[in-house]
Structures are given as C-alpha cells and as structure tokens.
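K.L.:
Sequence and predicted structure are below.
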Amino acid sequence: MPPPYLSGAGRLVLKDVLMLAGSVLMIADSAKQIVNSTSLVNPKNERVSG
C-alpha cells in the first residue's frame, strides 16, 4: 500500500489555506457590493459606468 500523499498536518494546512482563500473572495465580493450600494459620489444610486 503506497504512503499517503499528505500527512494529517498537511491535510489540515491545505484545508486552512482553502478556507482562507474562500473567505477572502467572500469578503472582497461583500465589500464591492457595499461600496456600489453606498456611493457618496453618486447619491441617486445610478450606474455611471462599468
């Protein structure tokens, strides 16, 4: 039987890195939604460009 590719600690590190990457994406998307919905430059909430 071949040895496992990752030990127990390696799997935990990989899981933690994937969880961190997912949370960074979620935080960035939430921040973008907040910035787009509360613009001080465009108080009527009209889409200017993009």
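P.N.:
Nice, thanks for sending it over. Here the structure is a predicted model, which means the values were calculated and not measured. Numbers count the residues shown, from 1 in each chain.

K.L.:
Please make it C-alpha for all contacts and neighbour counts, starting now.
P.N.:
Will do.

K.L.:
can you give me the helices in this protein?
P.N.:
For the chain, applying DSSP state H gives helices covering 8-37.

K.L.:
what's near enough to touch the residue nearest the centre of it?
P.N.:
Closest residue to the average C-alpha location of the chain: Leu25 at 1.2 Å, with CA atoms, centre = their mean. If a contact means CA atoms under 8 Å, 6 or more residues apart in numbering, then Leu25 has no contacts.

K.L.:
next one: Ser39
P.N.:
The contact partners of Ser39, by CA under 8 Å, 6+ apart, come to Asn45.

K.L.:
what about versus this one:
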Amino acid sequence: AMVAAELNRQKSRAQNTLIKSLGWIIVPLPVFVYYQRRLREKDNEI
C-alpha cells in the first residue's frame, strides 16, 4: 500500500511540474502575439 501511495505522489508531482512548465510557455504566448500585432499596427501608421 505504501509503495502505491508513493507512486501516486510522484505521479501527481510530475503532473504538477509539467503543468507549471506548460503554463510558463502558454501564458506569455498570447501576450507576445498581442504586442507583436500592436507593434505592427504602429509601424503601419508611420
């Protein structure tokens, strides 16, 4: 029983780490795209 619990804990910890690192990639992406578009629009105005 202890082994199974330990395996479960390691699995959930791995999933949390994966979600966090994915979050660091996914969250900045829309912001980056948004600023790229705004910069492009400003360039078009000039």
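P.N.:
Received the coordinates, thanks. Predicted model, so just to flag it, every value in this text is computed and none were measured.

K.L.:
Overlay the chains and give the TM-score.
P.N.:
For this chain pair, the superposition-based TM-score is 0.68 by TM-score structural alignment, normalised by the length of the second structure; 38 aligned residues with a CA RMSD of 2.0 Å.

K.L.:
related to what we said a few turns ago, now do the same for the residue nearest to the centre of the first structure: its match in the second structure.
P.N.:
Mapped onto the second structure by TM-score structural alignment, Leu25 of the first structure lines up with Ser21.

K.L.:
now that match: how far from Tyr34 of the second structure?
P.N.:
To Tyr34 of the second structure, Ser21 of the second structure is 21 Å away according to CA to CA, to the nearest Å.

K.L.:
Can you tell me what Gly10 of the first structure aligns to in the second structure?
P.N.:
With TM-score structural alignment as the criterion, Gly10 of the first structure lines up with Glu6 in the second structure.

K.L.:
separation between its match and Asn16 of the second structure?
P.N.:
Per CA to CA, Glu6 of the second structure is found 15 Å from Asn16 of the second structure.

K.L.:
and what of Gln36 of the second structure?
P.N.:
Applying CA to CA, the value for Gln36 of the second structure to Asn16 of the second structure is 30 Å.

K.L.:
Over to Ile26 of the second structure?
P.N.:
With distances taken as CA to CA, Ile26 of the second structure is found 15 Å from Asn16 of the second structure.

K.L.:
ditto for Leu39 of the second structure
P.N.:
Per CA to CA, Leu39 of the second structure is found 35 Å from Asn16 of the second structure.

K.L.:
Same question for Leu29 of the second structure.
P.N.:
20 Å.
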